[in-house]
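>>> Sharing a model prediction with you, sequence too.
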Amino acid sequence: MEHKVRDPALAPRGKQQIYWAERNMPVLMRIRARLEREKPLAGLTVAASLHVTKETAVLVKTLAAGGAQVILIPSNPLSTQDDVAAALAEEGIGVYAWRGMNEREYYNAIGFAISHNPDLTMDDGADLTVSLHKLAHGIADKTLDYVTEVAKGVDFVKVASKIRGGTEETTTGVIRLRALHKEGKLLYPIIAVNESYTKHLFDNRYGTGQSTWDGIMRAANALIAGKVVVVAGYGWVGKGIAARARGLGARRVIVTEVNPIRALEAVFDGFEVMPMSQAAEIGDVFITATGDIRVIDLDDILRMKDGAILANAGHFNVEIDVEGLERIAKSKRTIRPYLDEYELPGGKRVYLIGEGRLVNLVAAEGHPSEVMDMSFANQALAAEYLAKNKLGIGVYKLPDELDAEVARLKLEAMGIKIDELTEEQRKYISSWELGT
């Protein structure tokens, strides 16, 4: 397959990384063995816009084992592991990815994926899906010029009409695609993989909870014990980050929220809750996890104490007002890899990790393989489901029985057994007649 990676010579190291991930992803490996026998994806092209990591490589190789031709592009300019990209290219995957892409290169990659006329799309953040829909609907966007530089002469309406369906991995992406459907512009069915319990209950909470702190500690080498940590957003990602902050010995963990139910939940979980304007004055480490824009704005940054550390765990680099920070900073310098120091008017300094992009993938390796095992098992099963079933246009949840199958396989791989309902118990909980 045609490919474009940073350095093909990195392939041997990438293969070792993929091997390690495969050792720790038993659910997906079980699914791979079945797909390899049955070939449900034979003859189909899958265009996947995902973080190009060793875990993603296990998913991609599983899709290929099921008979698919796979095109892999990144879903973030800074998250690609170049050795993994090289290893996949050597194994015949159409990879167009390298770490540190600029905006033009990132959207060129989307053009590369679209130009292969896919049957299925697989997304993390919805940039691939949304770009194709904008082009098909004739919606102007500067980034689309970069897409069409590579996808020259492509009939985007025809490409979209051929697609059987797509999948979406993230909360942010699902929000975008539901909005697209609400406006009547969605052109093919989407399975919201993020809504599977074995995805968001584990990946978002335990995976991001751990890997976010991994990225912060690698970048800043900061001691978390004794610090005041501020977590913006108390969805599943925020819950995981706050819980891990407490476990690392943070002196205070403060949550900021706009949703009263989530704010109340944070209070009942034992965390302080207050507005960001108040938290900004007392926090040592700030982490955004909301999916919204300028959650930490310039006024908040100017209130922060000298030495405050800022990190983002949301999908896009819009949650921290990086543009405003760049505009007012007296100076900027890189102190450590992925750690930039900004001197503010008045002499205070704040430290931004990874340009405000996904801290766990920019400054670390992303989620542990064990948790991505379930997330990507859902992706593989969603691709198979779309290949076998014709869905109407809409945004769907993966069937509950497939979600439960992922959990069953994970427990089996961990050597854990659970009880089963007796016939009497099944009858009791399914009947309206039986009671006290």
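Right, received. Where do you want to start? Numbers count the residues shown, from 1 in each chain.
>>> contacts, neighbours, all on C-alpha from now
OK.
>>> Could you pull up the residues touching the spatially closest residue to Tyr197 that is not a sequence neighbour?
Nearest residue to Tyr197 in three dimensions, chain neighbours excluded: Asp403, at 6.8 Å (CA to CA, 6 or more residues apart in numbering). For Asp403, the contacting residues are 196-198, 378, by CA atoms under 8 Å, 6 or more residues apart in numbering.
>>> do the same with Lys390
Arg164.
>>> same check, this time on Met304
280-283, 350.
>>> Same question for Ala219.
Contacts of Ala219 (CA under 8 Å, 6+ apart): 336-339, 353, 363.
>>> related to what we said a few turns ago, quick check: the residue nearest to Tyr197 vs Tyr234, distance?
24 Å (CA to CA, to the nearest Å).
>>> Same check on Glu355?
In terms of CA to CA, Glu355 sits 23 Å off from Tyr234.
>>> Alongside the first one, take a look at this:
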Amino acid sequence: MSETSYPPVSQHLSDVETAREEGRRKMDWALQHMPILNALREEFADEQPLAGETIAMAMHVEAKTANLVELLAEGGAEVAITGCNPLSTHDDVSAALDTHESITSYAVRGVDDEEYYDAMHACIAHEPTITVDDGMDMVKLVHEEYPDLIDSIVGGAEETTTGVDRLRAMDADGELHYPVFAVNDTPMKQLFDNVHGTGESSLATIAMTTNLSWAGKNVVVGGYGQCGKGVAKKASGQNANVIVCEVDPRKALEAHMEGYEVLPMREAAKKGDVFITTTGNRDVITREHFAEMQDGVLLANAGHFDVEVNLDDLDDLAVDRYEVRDGVEGYEMKDGRVLNVIAEGRLVNLAAPIALGHPVEVMDQSFGVQAVVVRELAANGEEYEAGVHDVPDELDREVADIKLAAEGVEYDDLSDEQREYMDSWEHGT
């Protein structure tokens, strides 16, 4: 591996050995509940499908992610990883990863913007042949500052809604110069990770951070995509009154027909007790909305970047700011109202002090897709043109089959006659 000026995580910690032991303990617990990664780990170790590959990763470095990283290393890859959010790294897990002979982890919790990108530069200095992203910062940096590496990169994978949206915009502008799989958009991610993962982990993190109940509260969900649907569904299931804000008429209609109240944010701002943004876009909640909010509201973001709740606007309006509780900052208005921001407006289910991210079983599925996509790039990357690609359906189904087998669940097959009927246009009434 290449030498870099930015040191790995072990040089940032005062008690490295203790951190490594605790990180390994977290990883081992998670792996017990990850049957997909366990099955793939055995296959990858035997077949070495990633031999000769160097993988640069920018992800949320915690126990579940770490098991994906080790799987890729056990499959023959050299891996360099850093965080994709300054507050989502678990330093102990990062330190445990860094003990593997084929892994270098630069991820450190609480870094500033300069250090965040220094660590990403350090990963790219390993001269990757494959990139794996949460949020697309790695791909962007490669294209902007390391264009000489592009010809040697066979492809990448992107796991988030925000990252895929950015990649599609980049592709539309003709600026994406290697193939990237949109892992976020495949059924095994959309149906489970975005709905159950985001919904459960966001609500659980907010509840544990605040020690408050959902029952009877007016919960405003900004955005009714897959993540917003999950948040709305889980909040309703805990007896909250859900209000949905949308910009797409079809999604607004869908939310309405699911029984939720649908309002513009300017009206929802007057009624909400808790606000959770899930759009991937900026300025979902701004100055005009803060002016209408009740004293004591909670503001949380479940989108990838900290741009959905406009904290610059909130700071301008505030006469004072102070920590009201670990992970909660109160912004006091001139009229005495206090608006409470959780986890600095960052991805709440990973950035709050007690946050653990999505449930283990959910991430096992998403990371299983990541693993088989990386395997596909190593084997057949030259067959894909530059641009954003859907995950091949057979790979998505492979991950589902592994999960069902692990759960002891059987399902039906089509008969030859049924298959022929479905594949033919000649059968009529």
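Ah, there it is. All of these numbers come straight from a predicted model, not from anything done at the bench.
>>> Please narrow the contacts of Ala219 of structure 1 to those residing in strands.
Those of the contacts of Ala219 of structure 1 mapping onto strands are 336, 339, 353, per DSSP state E.
>>> May I ask you to confirm that Leu187 of structure 1 belongs to a helix?
No. Counting by DSSP: H, G, I helix; E, B strand; the rest coil, Leu187 of structure 1 falls outside a helix, being coil.
>>> Surely it is in contact with Lys162?
No. Between Leu187 of structure 1 and Lys162 there is no contact under CA atoms under 8 Å: 9.9 Å.
>>> ok so, going back, kindly reformat the ones in strands among the contacts of Ala219 of structure 1 as TSV and extend each row with distance to Val46 of structure 1 and neighbour count.
Below are these laid out as TSV (distance: CA to CA, whole Å; neighbours: other CA atoms under 10 Å):
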residue	distance to Val46 of structure 1	neighbour count
Arg336	38	13
Leu339	36	23
Ile353	33	25
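>>> Just give me the match in structure 2 for Val273 of structure 1.
Correspondence of Val273 of structure 1 to structure 2, assessed by TM-score structural alignment: Val262.
>>> for the closest residue in space to its match that isn't next to it in sequence, what are its contacts?
Closest residue to Val262 of structure 2 apart from its sequence neighbours, by CA to CA, 6+ apart: Val244 at 4.8 Å. By CA under 8 Å, 6+ apart, the residues touching Val244 of structure 2 are 220-224, 232, 252, 255, 260-263.
>>> now do 10 Å
219-224, 228-229, 232, 251-252, 255-256, 260-265, 268, 275-276 (CA atoms under 10 Å, 6 or more residues apart in numbering).
>>> before we move on, what about Glu101 of structure 2?
73, 78-79.
>>> So it, which state does it fall into?
Per three-state DSSP, Glu101 of structure 2 ends up coil.
>>> That one and Leu404 of structure 2: what is the separation?
Applying CA to CA to Glu101 of structure 2 and Leu404 of structure 2 gives a distance of 33 Å.
>>> returning to what we had before: strands - which of the contacts of Val244 of structure 2 land there?
Those of the contacts of Val244 of structure 2 lying in strands (DSSP E): 219-222, 261-262, 275-276.
>>> can I get those residues in JSON lines with distance to Val164 of structure 2?
Compiled in JSON lines, these are given as follows (distance: CA to CA, whole Å):
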{"residue": "Val219", "distance to Val164 of structure 2": "27"}
{"residue": "Val220", "distance to Val164 of structure 2": "25"}
{"residue": "Val221", "distance to Val164 of structure 2": "21"}
{"residue": "Gly222", "distance to Val164 of structure 2": "19"}
{"residue": "Glu261", "distance to Val164 of structure 2": "29"}
{"residue": "Val262", "distance to Val164 of structure 2": "27"}
{"residue": "Phe275", "distance to Val164 of structure 2": "24"}
{"residue": "Ile276", "distance to Val164 of structure 2": "21"}
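>>> Tell me the one of those residues nearest Ile55 of structure 2?
Taking CA to CA as the measure, Ile276 is the one of those closest to Ile55 of structure 2, at 33.8 Å.
>>> ok, back up a step: can you say which of the contacts of Val244 of structure 2 are buried?
By neighbour count, with 16 or more other CA atoms under 10 Å, these hold 219-224, 228-229, 232, 251-252, 255, 260-263, 265, 268, 275-276 as buried.
>>> what are the ranges of the helices in the stretch 151-300 of structure 1?
Under the criterion DSSP state H, counting those that start in this stretch, the stretch 151-300 of structure 1 contains helices at 156-162, 171-182, 197-199, 208-220, 236-247, 260-268, 276-279, 298-303.
>>> residues in structure 2 aligned with the next helix-or-strand element following the last one?
Translated: helix 298-303 of structure 1. Next along the chain after helix 298-303 of structure 1, taking DSSP states H and E as the criterion, comes strand 308-312. Residues 297-301 of structure 2 are where strand 308-312 of structure 1 lands when matched by TM-score structural alignment.
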